[in-house]
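Enquirer: Below is the structure, and that's it, no one-letter string:
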């Protein structure tokens, strides 16, 4: 497998701003382009797919140059091995699901044999749980089912890059909850990189391996999702609050108290037992407002999750009475929102060893 990061550099004047991005896309997993409407997210996808031409571009995917203006190289859209999933699943309503997928199979990348192409189609069907739907007309599908078919259709073309442009935006909340686990499965099991556009924080916290924050065509922040979210002066908030992510796995189950112990790189925490087996990967969100700081090991407290940490940064919050403290719990960053008075009273300083008391955690991905 090619583990070299893929390169996407684009510059394109737009009304009101200039899109200017330089991205290193991991060899697998989901890179989320996050930002408000009009920040340039979809334009990036269209330029990568060849549907729109950047004024200056270097697009290097899987050892192939798709576009390099300095070298005079530009592959047309039809020669770029991408799968593109739009907000609306544009399926052929006069065909059933299998026929829709078979049509996409005919567009499989050049050089693929018939057996390889069929295997890609069958893998897509299995990966997205479409077996029960194959003989149904697409008009009879729910919005979430239609999007699963649209994703499978994109995968059936055997792309080297999967582009997803707000695939959940047209779905109601219930249907979004239906399809999110399937997207998590794609992230965990596919061996191709994905570029995923959204302005929904839930999709960021559940799906993103890498997070790129765009504002007016510029990259405000970029890197592993947990690191970007934990920046004390970062541009991303969960609602009105800052948050950190813990990626871990189920280490043990306490059947007496109905709790699960989640191990992560830096410690372990207890959560209510979600019914997952030992070893199962999970992702937890910790809001800064749910973390307090002690300078001595706390005792006789109802808070079950107390983690030894080191103070990394202390920064002012949006209100002058508040501060956001970035903590390092091993290799995992945490954020704590405390008062400026508490910072002064405790004598908090960068490099100081402290204990983070985590009052609440939310399971956001599994």
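Expert: All right, it came through fine. Quick caveat: nothing in here was measured; it's all calculated off a predicted structure.
Enquirer: hey, let's count contacts and neighbours off CA atoms from now on
Expert: Noted.
Enquirer: Give me the distance between residue 120 and residue 126.
Expert: As judged by C-alpha to C-alpha, to the nearest Å, residue 120 and residue 126 stand 10 Å apart.
Enquirer: this is the other structure I want to compare:
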């Protein structure tokens, strides 16, 4: 599914990754500054490894020896950030539909109504993004990501900044996504209990080095 063997160097920080993902949900846990976001940004294409390769479903995304660096928009990989980056002047439906408008109908993996039901967004459809709570906004962000029909979904500490009650409300949605959608996910966090709840195979990222947890 996903194979990575690369090095990324920036200032005094070095990330060395050797990873082979075959499961539907891979969890990566590590403290702040361990390189979790840097890892995801290399996979999605926001950063470029100094050496090595990244391959997904037999497609080479990066190979420094062959001078291959596939642009981000051609990778069909979506990254969900710690904070929901919604268009504040648009309502929820418009934010969700923005992800679909660049796709031909034949490329769409999910139906709009199915994603709205999965994430329990029916009561929010006409609300402006700026009127949403943190947890509501993050669910919309997840829905928009799914409606972009990614082949791989990357979640960068998606519950950061939410209180315990909101985390407990949103984690079941991730569990449903794992169980009901055929989209592989990499979920990074510094809270191991989130990955235990999701029953994710887990790796530890420590000072730029991946280790089995």
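Expert: Everything's here; your move. Computed from a predicted model, the values in this text were never measured in an experiment.
Enquirer: overall similarity of the pair, as a TM-score.
Expert: TM-score of the superposed chains, computed with TM-score structural alignment, normalised by the length of structure 2, equals 0.93; 213 aligned residues with a C-alpha RMSD of 1.7 Å.
Enquirer: on that earlier part again, what about residue 120 and residue 126 of structure 1, which has more around it?
Expert: residue 120 (21 against 12; other C-alpha atoms under 10 Å).
Enquirer: For that one, what is the enclosing helix or strand?
Expert: Following DSSP states H and E, one finds residue 120 of structure 1 within helix 114-127.
Enquirer: what's the helix or strand following that helix aligned against in structure 2?
Expert: Scanning forward in sequence from helix 114-127 of structure 1 by DSSP H and E, the next helix or strand is helix 143-156. Here helix 143-156 of structure 1 aligns to structure 2 at residues 134-147, judged by TM-score structural alignment.
Enquirer: show me where the stretch 151-300 of structure 1 has strands.
Expert: Along the stretch 151-300 of structure 1, counting by DSSP state E, counting those that start in this stretch, strands occupy 161-165, 193-198, 210-215, 218-224, 243-254, 259-264, 267-272, 281-287, 291-294.
Enquirer: possible to save those as a markdown table with mean neighbour count and distance to residue 97 of structure 1?
Expert: Below are these laid out as a markdown table (neighbours: other C-alpha atoms under 10 Å; distance: least, C-alpha to C-alpha, whole Å):
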| stretch | mean neighbour count | distance to residue 97 of structure 1 |
| --- | --- | --- |
| strand 161-165 | 24 | 20 |
| strand 193-198 | 24 | 23 |
| strand 210-215 | 23 | 32 |
| strand 218-224 | 17 | 36 |
| strand 243-254 | 21 | 36 |
| strand 259-264 | 21 | 40 |
| strand 267-272 | 18 | 39 |
| strand 281-287 | 20 | 32 |
| strand 291-294 | 20 | 48 |
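Enquirer: And those: which comes nearest residue 364 of structure 1?
Expert: Between residue 364 of structure 1 and the strands of the stretch 151-300 of structure 1, the shortest gap by C-alpha to C-alpha is with strand 281-287, which sits at 5.6 Å.
Enquirer: could you say what helices and strands the closest one packs with?
Expert: In terms of contacts (3 or more C-alpha pairs under 8 Å, 6 or more residues apart in numbering; DSSP states H and E), strand 281-287 of structure 1 is packed against strand 243-254, strand 332-339, strand 362-365.
Enquirer: if you set the cut-off to 6 Å instead, what comes out?
Expert: strand 243-254, strand 362-365 (3 or more C-alpha pairs under 6 Å, 6 or more residues apart in numbering; DSSP states H and E).
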